[in-house]
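# no sequence on this one, just coordinates:
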């Protein structure tokens, strides 16, 4: 039947080197066998050495992207990535609330490739917390983003669980906090999953010291989005997406000279 194939939406930045952002989302959608659509919020010029320029889309253009998708497609789940500034966030929230695009996975994208590269100014950050996160079916911050959103330092498992509850208090239904992976001596990476029913569990995997992990957060959130669109539970969607990310890191794709992409072809 027409429009019954699972269709999903990424609301994110386009990164021309293909490692992260919308390009990583669309590659992930292909792997999970869902049809990917997109709302471009910002175009980024860069490569494996770094980001060198960006162009933010006008709010009228973003409005038109949303309208055109709503007029033609049957989108079952959505995810957000880089939203650039306060005007973009307001526009995305307005349109997501206007149209029925299914459950929303929010990848907060507060930092770049390291915690010293902050992408959101204070006003934009506050809007992210106040307007976007309350719409999240699943919130997927990394270790540094979780600390920033929860306003606390995470030193151990109990701290991580406390931070997860603080993020739920911001309005997110379910939360996965990606554990720290900045110590080259560590052996295991542990992610916390805190569900809306207050049940929590841990996902542990081997730590791989590699420079080929750009797009990890995008891929995780896109995988969750794809699985939700196919009717999987939140728990299974997170587990399946996490397993895919682990395989993509474990089998590096050697393109680019510095901080390259994970391997979406696994």
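It's in. Keep in mind it's a predicted model, so treat the numbers as computed, not measured.

# rest of the way, CA atoms for contacts and neighbours
Will do.

# for the stretch 1-150 of the chain, what spans make up the helices?
21-31, 59-70, 86-98, 122-127, 143-150 (DSSP state H, counting those that start in this stretch).

# so residue 245 is in which element?
Element membership of residue 245 [criterion: DSSP states H and E] is helix 234-250.

# now for that helix, which elements pack on it?
Helix 234-250 is packed against helix 216-229, with contacts defined by 3 or more CA pairs under 8 Å, 6 or more residues apart in numbering; DSSP states H and E.

# for the helix it packs on, name the packing helices and strands.
strand 7-15, helix 21-31, strand 75-80, strand 104-106, helix 234-250.

# now mean neighbour count and distance to residue 147 too, for those, in CSV please.
Output for the helices and strands packed on helix 216-229, formatted as CSV (neighbours: other CA atoms under 10 Å; distance: least, CA to CA, whole Å):
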stretch, mean neighbour count, distance to residue 147
strand 7-15, 26, 23
helix 21-31, 25, 22
strand 75-80, 27, 20
strand 104-106, 28, 16
helix 234-250, 19, 21
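
# another one to put next to it:
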């Protein structure tokens, strides 16, 4: 991976991580379009450490309250549901379990089979349509004080779907939130908070694969992560303002258009479904 590739891919990661359009899909597609090697699942996971650091800084007051409430709830005799902050903190922990378990079970598929451009095109379209439906029919009445254990688990399984590039971590979680009747900003905020432990765990776990013979080198990966942090912070601030007065429909249209374009390019032979593989499939 060259320094230019790292700069471009870091920019793409920062721009797309928080929008409901799938950053992993865009990293994969961008590399294929440019004729570069697929940066791989490890590169994606590590650069997401930059964007999730932006989440921590942007929501630092909220995260600080959640951590204090969570540690207080660990005391003998304290209930996890004593207040909304401790309840949300525990539900972030519980909601992380599905993606942690499924991520380990399907690790090989995530690194190989799930990166097929035909699958990515399909998930972009299908989950784009689901996002549009959810945003349209959502009751828009619940805030995060109404978060319950079943809802937190549902959010967690929706996040786990993002192991497939094209689903989108924020898009899948927001779709679940809108179907459960949460307001747009509330669903987005919880999606971002829920992603923090999962992304940091995945990114730290994948650090071992950076710098190997078949993976991007350390220098460009660090540059991409730093770029992703700066751009990601700006995107969070913009998105939270945008969805306060607008629907997710522009992202739905974009996802469907990109998915159709990808299908056409693969069907006509202009782009191979495994374009730019960086890793050989497991035997």
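Thanks, I have it. Since the model is a prediction, treat every value here as computed from it, not as a measurement.

# once they're superposed, tell me the TM-score.
The TM-score (TM-score structural alignment, normalised by the length of structure 1) is 0.26; 106 aligned residues with a CA RMSD of 5.7 Å.

# sorry, back to before: tell me which of the helices of the stretch 1-150 of structure 1 sits most buried.
For those, average neighbour numbers computed from mean count of other CA atoms under 10 Å are highest in helix 21-31, which has a mean of 25.

# now tabulate the helices and strands packed on helix 216-229 of structure 1 in TSV and tack on distance to residue 123 of structure 1.
Output for these, formatted as TSV (distance: least, CA to CA, whole Å):
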stretch	distance to residue 123 of structure 1
strand 7-15	19
helix 21-31	22
strand 75-80	18
strand 104-106	18
helix 234-250	30
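
# of all the ones you listed, which lies closest to residue 157 of structure 1?
Closest to residue 157 of structure 1 of these is helix 234-250 (CA to CA; 18.7 Å).

# angle of the closest one against helix 216-229?
Comparing the axes of helix 234-250 of structure 1 and helix 216-229 via axes from the mean of the first three to the mean of the last three CA atoms, to 10 degrees yields an angle of 140 degrees.

# follow-up on the earlier one: what's the closest of the helices and strands packed on helix 216-229 of structure 1 to residue 56 of structure 1?
With CA to CA as the measure, strand 7-15 is the member of those nearest residue 56 of structure 1 (8.7 Å).

# please identify the buried residues of stretch 197-210 of structure 2?
197-203, 206, 209-210 (16 or more other CA atoms under 10 Å).

# and what of stretch 50-60 of structure 2?
50-56.

# those residues in helices, which ones?
Per DSSP state H, helices hold the following members of those: 50-56.

# now these in TSV, with distance to residue 71 of structure 2?
Listed next are those as TSV, based on distance: CA to CA, whole Å:
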residue	distance to residue 71 of structure 2
50	26
51	25
52	22
53	21
54	23
55	21
56	18
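
# and which of those residues is nearest residue 137 of structure 2?
Using CA to CA, these come closest to residue 137 of structure 2 at residue 55, 28.1 Å.

# hmm, residue 191 and that closest one touching each other?
No. Taking contacts as CA atoms under 8 Å, residue 55 of structure 2 lies outside contact range of residue 191: 10.6 Å.

# if we can go back for a sec, relative to residue 79 of structure 1, which of the helices of the stretch 1-150 of structure 1 is closest?
helix 21-31 (9.0 Å).

# that closest one vs strand 75-80, what angle?
Going by the same axes, to 10 degrees, helix 21-31 of structure 1 makes 140 degrees with strand 75-80.

# state which helix of structure 2 is the longest.
helix 218-242.

# show me which residues of that helix are buried.
Going by 16+ other CA under 10 Å, helix 218-242 of structure 2 has these buried residues: 218, 220-233, 235-236, 240.

# tally of neighbours for residue 24 of structure 2?
Neighbours of residue 24 of structure 2 under the rule other CA atoms under 10 Å: 30.

# quick one: which helix or strand includes it?
helix 23-34.

# which strands and helices sit next to that helix?
Contacts defined by 3+ CA pairs under 8 Å, 6+ apart place helix 23-34 of structure 2 against helix 3-16, helix 40-58.

# apply 7 Å and report the result again.
Judged by 3 or more CA pairs under 7 Å, 6 or more residues apart in numbering; DSSP states H and E, helix 23-34 of structure 2 is in contact with helix 3-16.

# counting contacts, what elements does the helix it packs on pack onto?
helix 23-34, helix 218-242.

# contacting residues for residue 66 of structure 1?
Taking CA atoms under 7 Å, 6 or more residues apart in numbering, we find residue 66 of structure 1 in contact with 39, 95.

# roughly how far apart are it and residue 122 of structure 1?
Residue 66 of structure 1 sits at a distance of 26 Å from residue 122 of structure 1 (criterion: CA to CA, to the nearest Å).

# swap in residue 30 of structure 1?
35 Å.

# what of residue 145 of structure 1?
On the measure of CA to CA, residue 145 of structure 1 and residue 122 of structure 1 end up 14 Å apart.

# ditto for residue 193 of structure 1
27 Å.

# mind checking which of the buried residues of stretch 197-210 of structure 2 are in helices?
Those of these lying in helices (DSSP H): 197-203, 206.
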